[in-house]
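K.L.:
Here's my sequence, what's the structure:
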Amino acid sequence: MSENNQLRDVFDAIADPTRRQLIRLLAGAEEIPLHELTAKFQMGRTAVSKHLTILKEAGLVTDRKVGRETRFRLNASPLREVQDWVVFYSNFWSTNLSRLNRLLEEEEE
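P.N.:
Next comes the predicted model:
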């Protein structure tokens, strides 16, 4: 939990498929009102709001009130932690598979 006083771990926040879908939807727009996000799911407004709260706690989503409407926006910067983790293990597997490949080639000779 490195970025801006997050209350929740980013990995925990993106573990749920519904939250990943919310991130995907928000990535494609400047801001989306809650009622529009809710329309994309087969669950009620309260359930979508709970998922958005978890994303907010991880620093992945910000919101603002416009009249009676709440609009949500993606803050993708906490996803760098996930990207760094994936890159580390991608390099790990690439290195180890290269070693294995060399070892197998040496055995064939």
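K.L.:
For the rest of this, base every contact and every neighbour count on C-alpha atoms.
P.N.:
Noted.
K.L.:
Now for the residue nearest the centre of the chain: which residues touch it?
P.N.:
Per CA atoms, centre = their mean, the C-alpha nearest to the average position across the chain is that of Ile14, at 4.4 Å. Going by CA atoms under 8 Å, 6 or more residues apart in numbering, Ile14 touches 20, 55.
K.L.:
Check the gap between it and Lys40 for me.
P.N.:
Separation of Ile14 from Lys40 (CA to CA, to the nearest Å) stands at 18 Å.
K.L.:
What of Lys50?
P.N.:
15 Å.
K.L.:
how about Leu60, what does it touch?
P.N.:
Leu60 touches 10, 74-79, counting by CA under 8 Å, 6+ apart.
K.L.:
Out of those residues, which end up buried?
P.N.:
Among these, those classed as buried by 16 or more other CA atoms under 10 Å are 10, 74-75, 78-79.
K.L.:
Pull the most distant pair out of the contacts of Leu60.
P.N.:
Farthest-apart pair in these is Val10 and Leu74; separation 13.2 Å (CA to CA).
K.L.:
how about this one, so we can line them up?
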Amino acid sequence: MIEAETITAVMRALADPTRRAVFERIVNSKEITVVELTRGSNVTQGAISQHLKSLKQAGLVSERPEGRNVYYRAEPGGLEPLADWMGHYGTFWRERFTDLRKLLKEIDP
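P.N.:
Reported below is the predicted structural model:
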């Protein structure tokens, strides 16, 4: 299973609804600048920059400076820790539901 720090960073980064919206806009763009992200939201450029910092620290986005602009793009493997974690617990719950189904059949044949 993945390290607890990694999954915590990803979950914490995506827990904020505004940050999630910023991430979704980045995912739906090949690359996007802070200015473009600010233009399409009701959030200040400073706040967008802070959200980007959190997303970058969690490994969800990367940046590419070019002149005066910095372009952000989604990191393909960024959500992998979350998917792995959910997959682990998905197996756990599927087994529990199978056990519950068997128990219910035994109780009420």
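K.L.:
returning to what we had before: quick one: which of the contacts of Leu60 of structure 1 sit in strands?
P.N.:
Leu74 (DSSP state E).
K.L.:
Take the contacts of Leu60 of structure 1 and lay them out in TSV including distance to Asp63 of structure 1.
P.N.:
As requested, the contacts of Leu60 of structure 1 are exported to TSV (distance: CA to CA, whole Å):
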residue	distance to Asp63 of structure 1
Val10	17
Leu74	9
Asn75	10
Ala76	14
Ser77	16
Pro78	16
Leu79	18
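K.L.:
Can you tell me which of the contacts of Leu60 of structure 1 end up in helices?
P.N.:
10, 79 (DSSP state H).
K.L.:
hey, where'd the helices end up in structure 2?
P.N.:
4-15, 17-27, 34-39, 45-57, 80-107.
K.L.:
got the angle for the longest one vs helix 4-15?
P.N.:
Using axes from the mean of the first three to the mean of the last three CA atoms, to 10 degrees, one finds that helix 80-107 of structure 2 and helix 4-15 are set 90 degrees apart in direction.
K.L.:
And for the second one?
P.N.:
Direction vectors for helix 17-27 of structure 2 and helix 4-15, defined by the same axes, to 10 degrees, enclose an angle of 90 degrees.
K.L.:
With structure 1 overlaid, how far apart is helix 17-27 of structure 2 on average?
P.N.:
Once fitted to structure 1, helix 17-27 of structure 2 is off its aligned match by 1.5 Å on average (mean CA distance after the TM-score superposition for structure 1).
K.L.:
could you check the angle helix 45-57 makes with that helix?
P.N.:
Between helix 17-27 of structure 2 and helix 45-57, the angle comes out at 70 degrees (the same axes, to 10 degrees).
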